[in-house]
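J.: take a look and give me a structure for this.
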Amino acid sequence: MKIVQLASCALLAAGITASVDAANVDAGKSKAMACGACHGENGVSVSPTIPNLAGQKIDYVIKQLKAFKSGGRKDLMMNAIATQLSDADIDDLAAFWNSLPGAAGTAKSSVPDNIVKTRVNFPENYQKDFTYYYTIDFADRKQVRKYYANPAAVKAARAGKPLPQGSAFFVEVFGAKLDDSKNLVKAGDGALAPDKLMFYTAMETQSGWGNDFPDLLRNGDWNYAVFTLDKKARPGVNQGECLACHKPLDKDSYIFTLNQLQAKAK
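T.: Below you'll find the predicted structure:
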């Protein structure tokens, strides 16, 4: 029995070694460019809520990426990224992360400059030039969001065509109204009652705007932005989170509310 067990362990170890040897650290480094938006270019993450990958064990990384790819482990952004990876890609990434020196628990990376940089400007006349088309309640965030689209997006939606370059969307983000007991207040139609305007978000596509993003993240040529109440772009916004979230929507021009826009545009 012991001989059989030892033989089985030897075969397993040989299989793991073969997988590691077949992996290409340099290829993994190239593929990891997209991961750097959240996990850091050197495997040290940009946020305390995101794990470091530098020095992580190969088998663990492979197991987690395959779980994200299959849907066995749920995370909107990671599922969107992992479904684009082949088994060879996963092996290469695991080898690359493992090759890096581990980081101290308090270490933190900056979001890469190409991921932070946005070309979207605040649309000064959006209330006049854009079309309001939908409102979404986010009860878990205690928010109410009102959605607007510019003429180029509305025209394409009306015709049932993909959204062209020059399309832009703008969102007013309100805090949801709370009663004295901090419970959400609903309006007469059952929707959440909006309270004070908190900030704005926007997305726009223009030719070449997506060139600086890795293919694993790129949403065509869309860029994203968050604006403060004084109409200034919020610094340090990680577009990687927006890009990963919208990535699976390529057939809908990367827009979550395309159906609602089409219904309004008719």
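J.: switch to C-alpha atoms for all contacts and neighbour counts from now on
T.: OK.
J.: quick one: residues contacting S99.
T.: V25, A54, G55 (Cα atoms under 8 Å, 6 or more residues apart in numbering).
J.: likewise R234?
T.: Residues in contact with R234 (Cα under 8 Å, 6+ apart) are A225, V226, F227, T228.
J.: hang on, the earlier thing: K117: which of the contacts of S99 is nearest?
T.: Nearest to K117 among the contacts of S99 is A54, at 25.0 Å by Cα to Cα.
J.: next, P235: secondary structure please.
T.: What DSSP: H, G, I helix; E, B strand; the rest coil gives for P235 is coil.
J.: okay, now it: neighbour count?
T.: By other Cα atoms under 10 Å, the residues close to P235 number 13.
J.: number of residues surrounding V173?
T.: Neighbour count for V173, taken as other Cα under 10 Å: 21.
J.: and what of S207?
T.: Neighbourhood size, S207 [other Cα under 10 Å]: 12.
J.: flag every buried residue along stretch 242-260.
T.: Residues of stretch 242-260 classed as buried: C242, L243, A244, C245, H246, K247, P248, S253, Y254, I255, L258 (neighbour count, 16 or more other Cα atoms under 10 Å).
J.: out of the residues you listed, which sit inside strands?
T.: Among those, DSSP state E puts none in strands.
J.: which of the residues you listed lies closest to L12?
T.: Nearest to L12 out of those is A244 (Cα to Cα; 35.0 Å).
J.: for the top strand by length along the chain, which helices and strands make contact with it?
T.: The residue-count maximum for a strand in the chain (DSSP E) belongs to strand 194-205. Packing partners of strand 194-205 (3 or more Cα pairs under 8 Å, 6 or more residues apart in numbering; DSSP states H and E): strand 168-176, strand 222-227.
J.: next up, for comparison:
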Amino acid sequence: MTKVRAIAVATLLALPAAQAADIEAGKAKVAAVCGACHGVAGVSVGETIPNLAAQRAGYIEAQLKVLKDGTRKNPVMNAIASQLTADEISNVAAYFASLPGAGAAAKSDFMPQLTKTGVTFPEGYDKSFVKYHTINFPATKQVRYYFANKAAVDAARAGKDLPNGAYLFAEVWSAKLDEAKNPVKGADGFFVADKQLFYTAMARDAGWGKDIPDMLKNEDWNYAVFTLDKKHRPNVNQAECLACHKPLDKVSYTFTLKELAAAK
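T.: I've put the predicted structure just below:
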């Protein structure tokens, strides 16, 4: 063996061995958080979310790393992956890889604590709430009108965090389309509303976040989607809302705090 080769071998032998992934720790993390969307057994809760059971560990680990550093963009997963340590990423990847694959039609149930919501429909909101913002959604050809109750408006105007009792509400409308199927804009630049589709809501009260996993929890905020007959839309998974709003902890977990503070 040459001297150079001997030094190289000695150097490699001196390096610490790579720590093996802890599958049981990965299982615990999945049961606490990841299972909310991908299922505790790696079978997702819906068709738009990939199954991870039997996926290669290296692939899962690589995807979590680029989601963590933001190279790959996904608002929900960026928020979750950013909270995972390198060891947790390896453990979760190893756990999913250890599971048997699932049939194409298989689906997991939602975590019950993430389908339960304290948010109820705000009867009379059109008279008691302040309409404070409008947003176009070109990708879905929708326009949304945002409303807030007095507790939320008063706190935002005062530069304070939104308190328990705050309620933000949105009407979701399809946009009127022209002959080329493009949304028609009004003089104000917003899409012209055509048909109302549903409502979305976020509100908070004491204790509403107590059963929500820490990596998803938005203090005591809960979320809801309502049908046009003012009923909770069934099978709404709050995990996606919670994860998307999770990075907004400095602005009361709210995308529209600035506009709310300027409400008249």
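J.: hmm, who's touching the longest strand of structure 1?
T.: For strand 194-205 of structure 1, contacts defined as Cα under 8 Å, 6+ apart pick out 120, 143-144, 164-177, 220-229.
J.: could you look up the SS state of N121 of structure 1?
T.: Once three-state DSSP is applied, N121 of structure 1 turns out coil.
J.: which residues touch it?
T.: Counting by Cα under 8 Å, 6+ apart, N121 of structure 1 has contacts A233.
J.: so what corresponds to it in structure 2?
T.: The alignment partner of N121 of structure 1 in structure 2, by TM-score structural alignment, is T120.
J.: let me see the ranges of the helices in structure 1.
T.: Using DSSP state H, the helices found in structure 1 span residues 2-22, 25-31, 36-39, 58-70, 76-82, 87-99, 113-116, 126-129, 151-159, 239-246, 258-265.
J.: which one of the ones you listed lies closest to S181 of structure 1?
T.: By Cα to Cα (comparing all of these), the closest turns out to be helix 76-82, at 32.5 Å.
J.: what's the mean deviation for that closest one versus structure 2?
T.: Mean deviation of helix 76-82 of structure 1 relative to structure 2 after superposition (mean Cα distance after the TM-score superposition for structure 1): 0.8 Å.
J.: which strands and helices lie in contact with that helix?
T.: In terms of contacts (3+ Cα pairs under 8 Å, 6+ apart), helix 76-82 of structure 1 is packed against helix 58-70, helix 239-246.
J.: so of the ones you listed, which one's packed in deepest?
T.: Highest mean neighbour count of the helices and strands packed on helix 76-82 of structure 1: helix 239-246, a mean of 22 (counted as mean count of other Cα atoms under 10 Å).
J.: which bit of structure 1 covers stretch 151-168 of structure 2?
T.: Mapped onto structure 1 using TM-score structural alignment, stretch 151-168 of structure 2 covers residues 152-169.
J.: chain center to that stretch, what's the gap?
T.: Averaged C-alpha coordinates place stretch 152-169 of structure 1 at 22 Å from its chain's average position (Cα atoms, centre = their mean, to the nearest Å).
J.: contact partners for Y134 of structure 1?
T.: For Y134 of structure 1, the contact set (Cα under 8 Å, 6+ apart) comprises K146, Y147, Y148, Q260, L261.
J.: go on, T254 of structure 2?
T.: Residues near T254 of structure 2 by Cα under 8 Å, 6+ apart: H245, L248.
J.: re the thing from before, list the buried ones in the match of stretch 151-168 of structure 2?
T.: Residues of stretch 152-169 of structure 1 classed as buried: A153, V154, K155, A156, A157, L163, P164, Q165, S167, A168, F169 (neighbour count, 16+ other Cα under 10 Å).
J.: how far away is the first one from A159 of structure 1?
T.: As judged by Cα to Cα, to the nearest Å, A153 of structure 1 and A159 of structure 1 stand 10 Å apart.
J.: how close does the nearest residue to K232 of structure 1 once chain neighbours are set aside sit to D189 of structure 1?
T.: Nearest in space to K232 of structure 1, with sequence neighbours left out and distances taken as Cα to Cα, 6 or more residues apart in numbering, is F122 at 7.5 Å. Using Cα to Cα, we find F122 of structure 1 at a distance of 31 Å from D189 of structure 1.
J.: more neighbours, the two?
T.: Neighbour count, other Cα under 10 Å: between F122 of structure 1 and D189, F122 has more, with 17 against 7.
J.: OK, contacts around that one?
T.: Applying Cα under 8 Å, 6+ apart, we find F122 of structure 1 in contact with F227, K231, K232, A233.
J.: those residues: which two are farthest apart?
T.: K231 and A233 (6.7 Å).
J.: so between the two, which is more surrounded?
T.: More neighbours surround A233 than the other of K231 of structure 1 and A233, with 18 against 14 (other Cα under 10 Å).
J.: go ahead and confirm that one touches F227.
T.: Yes: at 4.4 Å, A233 of structure 1 and F227 qualify as touching, with contact defined as Cα atoms under 8 Å.
J.: neighbours of V237 of structure 1, how many?
T.: Close neighbours of V237 of structure 1, defined as other Cα under 10 Å, add up to 18.
J.: let me fix that: N218 of structure 2
T.: 25.
J.: now do stretch 241-252 of structure 1: distance from first to last residue.
T.: End-to-end span of stretch 241-252 of structure 1 (Cα to Cα): 18 Å.
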